[in-house]
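Novice: Could you work out the structure for the sequence below:
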Amino acid sequence: MKKLGKLLVAAAFLLLVTGCSNSAAQSAKDETVTVKLGVVGDDTDVWDDVQKRLAKEDIKLEYVKFTDYNQPNDALAQGEIDLNAFQHQFFLDNYNKEHGTDLVSIGNTVNAPLGIYSDQLTSVADLKNGATVAIPNDVTNGGRALLLLQTAGLIEVDPDKGQTPTTSDITANKLGLKIEELDASQTARALADVDAAVINSGVAVDAGFTPTKDAIYLEPVDDKARPYVNIIVSRKEDANNKTYQKIVDAYQTKETEKVIAETSKGSSIPAWEDFGRK
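Specialist: This next block holds a predicted model:
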């Protein structure tokens, strides 16, 4: 009987220890924080690498993928996601102004130069009189596209319009180019129907282009590019959220720089050192 009693006590102790271990494991699992990150398109290679470092901090990223630039800020403002990473500061400023929102940047990611692409031409010098050029139709990317066409020597725009000229602000158009305005996500698809298109880097990459190789003209990377540095965005009340700051820290690393260089083939440039953290 004494031996049986000892066996029962040992068994009970083993169950207790096992139960405690399972509870501890479950508790650790429950402590993992899931952050919903809004992105545009399917390319998450860089963020996948960031996720490896975040795992050590018990932070898990859940991607929420959107098909165009009009959706992620709406989702963030409405609390459907926690952060987004798809836009530059100028785009965000315009969104806040138009929608009365207070979304803020919590960290820089990359500078992704805008490019002019064509299925038919190998140089902007090959554009003929009356050629059709597609550009994004939103205020910030449309203005940026017109400024790029000006830098390429194709048009001139009213300098008083700053960063947001529209087609009505074109003051010189020596080739009589026809400017067709489309949603930014559609500019790459339009290449079959136009002579050239100004395409955002992320859209171009999703369409299979390597901007540094395939663009017939690429936006210069200089101090004028500062407003177009891509950013990680949160709601204002979450700007100092420690979990979100850890995500910024995990992104802004040498490891991320290497992945950006590999996956973009040099088309995207890390922007947290040259242009500051925020």
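Novice: can we go C-alpha only for contacts and neighbour counts from here?
Specialist: OK.
Novice: Next up, identify which helix or strand the residue nearest to the spatial centre of the chain is on.
Specialist: Compute the mean C-alpha point of the chain, and by CA atoms, centre = their mean the closest residue is Phe86, 2.4 Å away. Applying DSSP states H and E as the criterion places Phe86 in strand 83-88.
Novice: this one as well, want them side by side:
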Amino acid sequence: MKKVLSLICLVMASVFLLACAKKESSQSKDTTKAKEDRVITVATYTKPSSTFLELVEDNVKEKGYTLKIETVSDYIQANIALENKEHDANLLQHEFFMDIFNKENKGHLVSITPIYHSLAGFYGKGLKSIDDLKDGSRVAIPSDPSNMTRALLLLQEKNLIKLKKT
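Specialist: This is a model prediction of the structure:
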């Protein structure tokens, strides 16, 4: 199953990157500019997203492009950089997050393909299971609307909180 998931992710990342590739103009007189056009700059958060990009680096090179991977720590700043054409693409968010970014920032970002995003989950120092969480324990959740909603729904799914219907 892991091999199948890895293969699917590899194919998705390849399609994603090649869709971002810019066609080099045959009329380009500036060779420096032409070389820059052969570089695809992708912002990503951390592993495993950066690992997926590293896995397709050779495929991208075979197509005549260079993949430049930039690790970022802030999704909003990465989206602003993408909006300002400082990156060609990013691999770090789900579509709902991107849609909210677009609304709040008058952005024009579009999704090329859904991504695998493994960072959502329960993590705790010294806890082996969500069942080890004690009553009155504090939990941290994301502050952005899309991920906050997802975190709250996960907590409710595990019967740790009860959300009111509005």
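Novice: Got a TM-score for the two of them?
Specialist: Once superposed, the chains reach a TM-score of 0.71 (TM-score structural alignment, normalised by the length of the second structure), with 133 aligned residues with a CA RMSD of 2.2 Å.
Novice: ok so, going back, can you identify the element that follows the strand holding Phe86 of the first structure toward the C-terminus?
Specialist: Next element after strand 83-88 of the first structure (DSSP H and E): helix 89-99.
Novice: That next one vs strand 83-88, what angle?
Specialist: If you take axes from the mean of the first three to the mean of the last three CA atoms, to 10 degrees, helix 89-99 of the first structure sits at 110 degrees to strand 83-88.
Novice: before we move on, the earlier item: the residue nearest to the centre of the first structure maps to what in the second structure?
Specialist: When the second structure is aligned by TM-score structural alignment, Phe86 of the first structure is paired with Leu92.
Novice: what packs against the lengthiest helix in the second structure?
Specialist: When the second structure is parsed with DSSP state H, its longest helix is helix 2-20. If contacts are counted by 3 or more CA pairs under 8 Å, 6 or more residues apart in numbering; DSSP states H and E, helix 2-20 of the second structure sits against helix 49-62.
Novice: For the helix it packs on, list every residue counted as buried.
Specialist: Ser49, Ser50, Phe52, Leu53, Glu54, Leu55, Val56, Glu57, Asn59, Val60 (16 or more other CA atoms under 10 Å).
Novice: Show me what stretch 62-79 of the second structure is in contact with.
Specialist: 21, 38-46, 50, 53, 57, 60-61, 90, 92-93, 101, 109 (CA atoms under 8 Å, 6 or more residues apart in numbering).
Novice: between the longest helix of the second structure and helix 49-62, how big is the angle?
Specialist: Going by the same axes, to 10 degrees, helix 2-20 of the second structure makes 60 degrees with helix 49-62.
Novice: Report the buried residues of helix 2-20 of the second structure.
Specialist: So, applying 16+ other CA under 10 Å, buried residues of helix 2-20 of the second structure: Cys9, Leu10, Met12, Ala13, Ser14, Val15, Phe16, Leu17, Cys20.
Novice: what's the closest of those residues to Ile141 of the second structure?
Specialist: Checking these against Ile141 of the second structure with CA to CA, the nearest one is Cys9 at 26.8 Å.
Novice: quick one on the thing from earlier: tell me who's in contact with the residue nearest to the centre of the first structure.
Specialist: Taking CA under 8 Å, 6+ apart, one finds Gly38, Val39, Val40, Tyr69, Asn230, Ile231, Ile232 in contact with Phe86 of the first structure.
Novice: Glu80 is in contact with the first one, correct?
Specialist: This points to Gly38 of the first structure. No: using CA atoms under 8 Å, Gly38 of the first structure is not in contact with Glu80, being 9.4 Å away.
Novice: which of these two has more neighbours?
Specialist: Gly38 (26 against 15; other CA atoms under 10 Å).
Novice: Which position in the second structure pairs with the more buried one?
Specialist: Match for Gly38 of the first structure (TM-score structural alignment): Ala43.
Novice: average offset between the host helix or strand of its match and the first structure?
Specialist: Ala43 of the second structure belongs to strand 39-44 when elements are defined using DSSP H and E. Comparison of strand 39-44 of the second structure with the first structure after fitting gives an average deviation of 0.9 Å (mean CA distance after the TM-score superposition for the first structure).
Novice: Now do that strand and helix 49-62, the angle between them.
Specialist: 170 degrees.
Novice: Same list, the contacts of Phe86 of the first structure, but as a markdown table with distance to Thr140 of the first structure please.
Specialist: Converted to a markdown table, these look like this (distance: CA to CA, whole Å):
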| residue | distance to Thr140 of the first structure |
| --- | --- |
| Gly38 | 20 |
| Val39 | 18 |
| Val40 | 17 |
| Tyr69 | 11 |
| Asn230 | 13 |
| Ile231 | 15 |
| Ile232 | 18 |
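Novice: and in the second structure, which of the residues you listed remain?
Specialist: For the contacts of Phe86 of the first structure, the contacts that are reproduced in the second structure, applying both residues aligned by TM-score structural alignment, their matches' CA atoms under 8 Å, are Gly38, Val39, Val40, Tyr69.
Novice: For the nearest residue to the first one once chain neighbours are set aside, the count of nearby residues, please.
Specialist: With CA to CA, 6 or more residues apart in numbering as the criterion, Gly38 of the first structure has its nearest non-adjacent residue at 4.2 Å, and that residue is Asn84. Using other CA under 10 Å, the number of residues around Asn84 of the first structure comes to 24.
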